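1. below are the sequence and a predicted model; questions follow.
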Amino acid sequence: MRASRSIDERDEDALKELIAGELGRSRDRSLGLTTEVLAAADLTAQVSPLMSPLVWDLAHIGNYEELWLLRAAAGAEPMRPEIDTLYDAFEHPRAERPSLPILPPDEARSYIATVRAKVLDTLPSVRFDTADPLTSGGFVYGMVVQHEHMHDETMLATHQLRKGAPALLDPPAAPLQASGLRAPGEATAADEVLIEAGPFQMGTSDDPWAYDNERPVHLVDLPAYYIDAEPVSNAAYLAFMEAGGYDDPRWWDPAGWEWRTAGGKRAPAFWSREGGQWLRRRFGRTEPVPPGEPVQHVCWYEADAYARWVGKRLPTEAEWEKAARWDPDAERSRRYPWGDAYEEGRANLGQRTLRPSGTGSYASGASAYGVRRLIGDVWEWTSSDFHGYPGFRPFPYREYSEVFFGPDYKVLRGGSWATHPLAVRGSFRNWDYPIRRQIFSGFRCARGVRSAGEEGGA
């Protein structure tokens, strides 16, 4: 999505043109992660019980599109109703999907292409009725585009879990952005920003493509706190490891200590130590761990333990969002840390590289407070459980958000290098189990302020 008028500023014809283009771009990405780079055997294989076979994701994308853009929005008759239950994510857990009679790769690709052709044929005749929340502002089309991009990120996690030769072309790492900041690897845990006490507007009520769990906007009053200016780096996390952080139960939540000891975990996922050097496996390539990149593939328990070890804590979801969106001078929240329109070059998003950027990159994407890289690079764990905001209403179906509310899931914010710009914004909320590590997750720390001018732990 380019830096032009925002979605809600476009007239209906221009919005439909945008939607058609974004549907095409999302599909190009999906095919580039599946049928264009892998043989049929790789597409039907399950690399982990945590993930679906890639061909399931591909056909699920098309089935979801048929359900919402043909049946719900255009009033079309079902194309293949007999496969609906096969691709219902709540009907069949990921571990059992390989045993289902799912569509083989050629048939899946043909099916999703037919769905897409019919969607583009019907798009001109669908009215974006402001009285219908499903079509107003093109919401349902934005929902489907974002859904496909989310599954593309899930597909990238599946690629990361694959063994064998690399299947994805590895673009060169993005150069350090000219910023006047320190070079990669030189940032320390002391780099933090004070967020002054006061209320801010959390969530959104006027973003036409926002999900139900981002709504409604509401006022949250926070005490002053400090938050890290950058995500925690590999170098900083390695210091925790070398200090015995994985061996000391003082730093761990009791459930996290049980998880660590039961699984023998001693490093982030995909790390290994050879000849005195830490290496990582990244999409089939083995390489030294780069010290200046944000640590990724750590679970919530690991993030929480590091934060305790360094004398801090994970930020609450509200603290993260205030640091990312609130403009204290204008007294309003922005859509992105830097402003209301997405602009290329301000964040590491969209799979342009297959890795996070180095410390000091994307300084132009800093928030009004000067906090950097809040969007892109790595999803950031927060301390908050996933719940609805005051006045939450499920829309357009309970299974997107509401069924996940509760203490079992922790909130992540900000997107990763694998997240498409259309599928993330400052109000966007992600969630997962605290043991998950295959996702592109990292974190930053926060701490409270005991009194004016006095520094202290949370």
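-> Arrived safely, thanks for sending. Numbering: from 1, shown residues only.
2. when you work out contacts or count neighbours from here on, use the C-alpha atoms and nothing else.
-> Noted.
3. tell me the gap between stretch 411-421 and the middle of its chain.
-> Computed by C-alpha atoms, centre = their mean, to the nearest Å, the chain-centroid distance of stretch 411-421 equals 3 Å.
4. hmm, who's touching it?
-> 1, 149-150, 153, 156, 317, 320, 342, 348-356, 374-386, 424-426, 428-432, 440-441 (C-alpha atoms under 8 Å, 6 or more residues apart in numbering).
5. ok, stretch 335-353 next?
-> 1-6, 170-174, 324-326, 334, 356-357, 362-368, 373-377, 415-421, 425-427.
6. repeat the analysis, applying 6 Å as the threshold.
-> 3, 171, 324-325, 334, 362, 364-367, 376-377, 417-420, 425-426 (C-alpha atoms under 6 Å, 6 or more residues apart in numbering).
7. what comes up buried for that stretch?
-> 335-343, 346-353 (16 or more other C-alpha atoms under 10 Å).
8. and here's the other structure:
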Amino acid sequence: MTQDLRLAIAAELERTRARTTLLTDAVDEDDLIRQHSPLMSPLVWDLAHIGNQEELWLVRDVGGRDPVRRDIDELYDAFKHARRDRPALPLLNPAEARTYTATVRDKVLDVLDRVRFDPSRRLVDDGFAFGMIVQHEQQHDETMLATHQLRAGTPVLSAPPPPPGREITGEILIKAGKFVMGTDTEPWALDNERPAHAVDVPAFWIDAAPTTNEQYAAFIDAGGYDDPRWWSECGWAYRIRAGLEKPLHWLRDHDGWHCRRFGRVEPVHPHEPVVHVCYHEAEAYAAWAGKRLPTEAEWEKAARHDPATGRSRRYPWGDDPPEARHANLGQRHLGPAPVGAYPDGASPLGVHQLIGDVWEWVSSGFEPYPGFTAFPYREYSEVFFGGDYRVLRGGSFGTDAAACRGTFRNWDHPIRRQIFSGFRCARAA
């Protein structure tokens, strides 16, 4: 079992690094160093930060080895330097960053060969620290993918189109009752997903599919951006201040709506989930449609609760890890798939595409679960609790399966649109 775990971890580390390499080798040195948006770091910062976190946790903490580059720790501390300020730092250049991350990885693989997965040492039990680092790198890969979307210039990424969709309409009734939210058993679950706890959820309806571009365009055409009735007070104030009038990257001409996607301009696909909308836009659409956004507990119950057995599944389709037939994950495609493209990934009650395609805004703020304990450090979750953060669930086409499950919680400010964010609506029964 121990050797099987070592091999599985090594495979995940290698697979993840291949994605990082793809995202950073796709552009030239100038693009790696350039800041493509003040909302994002230069790609070369993400690359070296990935290596630095791997060194801190796996080389130094787990392995007890001497530092590789203690002198750069502060440069790549995400809490000490805002993204907009990072280009002015004395960062490693692309060649130095690649050499550094490769050196760290060699040491990590040596640590992996020798480490004892001691159940009494929580950091290494079931390979947790290695899983945490795999997820961290995949999260930065998704961030770098978002940077690619903001990048101007010749397209450098390509992928096959997603599978065709099928008509999915209407709402699904989720009956009242308790279900188990969160987890105590997922070995690589992060602290904000824990502990498992029972939640009593009143009956509600939830859309069978995410809100599509066609549906969202109807909101625009109906004057949704011009009518404060549909917006919260702070949402309307931000709409005015930011001049919001359509999803990010949408363009309108005599042929209708188009969007810019990774350097290519293409017609907006009517049946794809809408993407690059902020929480305020999602909330306004839901109000216009006579509905609301689901709470986090409602979303997770729709995604995990099996009414036949009463248990909570790892994923809507069951406990098996995601396959290509289940969900649009891992940058397999460079955009959301049309609704209905993954019938094998639907929940027992027929809710589709809860995993992959677009992160889904929910109405809940980011708060700890009852009995929460920060682990292995406060800065992963605890320092973000409260404030104006809103939770996003389910992952996107840019989220890797290693960093996505039915319990996984993402969060961001309600004004964020550069992320691969969409939504679906709900209402009380």
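-> All right, it came through fine. Since we're looking at a predicted model, the values are computed, not measured.
9. superposing both, give me the TM-score.
-> Overlay of the two chains. TM-score (TM-score structural alignment, normalised by the length of structure 2): 0.99; 428 aligned residues with a C-alpha RMSD of 0.8 Å.
10. before we move on, back to that, can you go through the contacts of stretch 411-421 of structure 1 and name the buried ones?
-> For the contacts of stretch 411-421 of structure 1, buried by 16+ other C-alpha under 10 Å: 1, 149-150, 153, 156, 317, 320, 342, 348-356, 374-386, 424-426, 428-432, 440-441.
11. how about the strands in the stretch 51-200 of structure 2?
-> 171-174, 177-181, 197-201 (DSSP state E, counting those that start in this stretch).
12. out of those strands, nearest to residue 84 of structure 2?
-> Among the strands of the stretch 51-200 of structure 2, strand 177-181 comes nearest to residue 84 of structure 2, with 36.5 Å by C-alpha to C-alpha.
13. quick one on the thing from earlier: and the strands of the stretch 51-200 of structure 2 as JSON lines, adding mean neighbour count?
-> Shown next, in JSON lines, are the strands of the stretch 51-200 of structure 2 (neighbours: other C-alpha atoms under 10 Å):
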{"stretch": "strand 171-174", "mean neighbour count": "18"}
{"stretch": "strand 177-181", "mean neighbour count": "19"}
{"stretch": "strand 197-201", "mean neighbour count": "14"}
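14. which of the ones you listed sits closest to residue 30 of structure 2?
-> Among those, strand 177-181 sits nearest to residue 30 of structure 2 (C-alpha to C-alpha), with 45.7 Å.
15. next, the angle strand 197-201 makes with the closest one.
-> 140 degrees (axes from the mean of the first three to the mean of the last three C-alpha atoms, to 10 degrees).
16. in structure 1, which residues correspond to strand 177-181 of structure 2?
-> Taken onto structure 1 by TM-score structural alignment, strand 177-181 of structure 2 occupies residues 198-202 there.
17. show me the contact partners of the matching stretch.
-> 217, 218, 219, 220, 221, 222.
18. could you do stretch 226-243 of structure 2 as well?
-> By C-alpha under 6 Å, 6+ apart, the list of residues contacting stretch 226-243 of structure 2 reads 280, 284, 287, 288.
19. and the third one, what helix or strand is that in?
-> For residue 287 of structure 2, the host element (DSSP states H and E) is helix 279-288.
20. how big's the offset between that helix and structure 1?
-> The superposed helix 279-288 of structure 2 is, by mean C-alpha distance after the TM-score superposition for structure 1, a mean 0.2 Å from where its aligned residues fall in structure 1.
21. which bit of structure 1 covers that helix?
-> Aligned using TM-score structural alignment, helix 279-288 of structure 2 spans residues 300-309 in structure 1.
22. list the buried residues for the matching stretch?
-> 300, 301, 302, 303, 304, 305, 306, 307, 308, 309.
23. go on, stretch 27-39 of structure 2?
-> 27, 31, 32, 33, 35, 36.
24. could I get the residues you listed as TSV with distance to residue 124 of structure 2?
-> Compiled in TSV, the buried residues of stretch 27-39 of structure 2 are given as follows (distance: C-alpha to C-alpha, whole Å):
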residue	distance to residue 124 of structure 2
27	36
31	37
32	34
33	35
35	36
36	37
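25. mind listing the helices for the stretch 51-200 of structure 1?
-> 54-65, 105-122, 139-161 (DSSP state H, counting those that start in this stretch).
26. report all helices and strands that the second one contacts.
-> In this case it means helix 105-122 of structure 1. When contacts are defined as 3 or more C-alpha pairs under 6 Å, 6 or more residues apart in numbering; DSSP states H and E, helix 105-122 of structure 1 packs onto helix 54-65.
27. can you state the direction angle for the helix it packs on and helix 105-122?
-> Orientation check (the same axes, to 10 degrees): helix 54-65 of structure 1 against helix 105-122 gives 20 degrees.
28. helix 54-65 of structure 1 vs structure 2, average distance?
-> Mean for helix 54-65 of structure 1 is 0.2 Å (mean C-alpha distance after the TM-score superposition for structure 1).
29. structure 2: matching residues for that helix?
-> Taking TM-score structural alignment, helix 54-65 of structure 1 hits residues 43-54 over in structure 2.
30. other residues contacting that stretch?
-> Taking C-alpha under 6 Å, 6+ apart as the rule, stretch 43-54 of structure 2 contacts 32, 33, 76, 97, 101, 137.
31. map the last one onto structure 1.
-> Here residue 137 of structure 2 is matched to residue 148 in structure 1, going by TM-score structural alignment.
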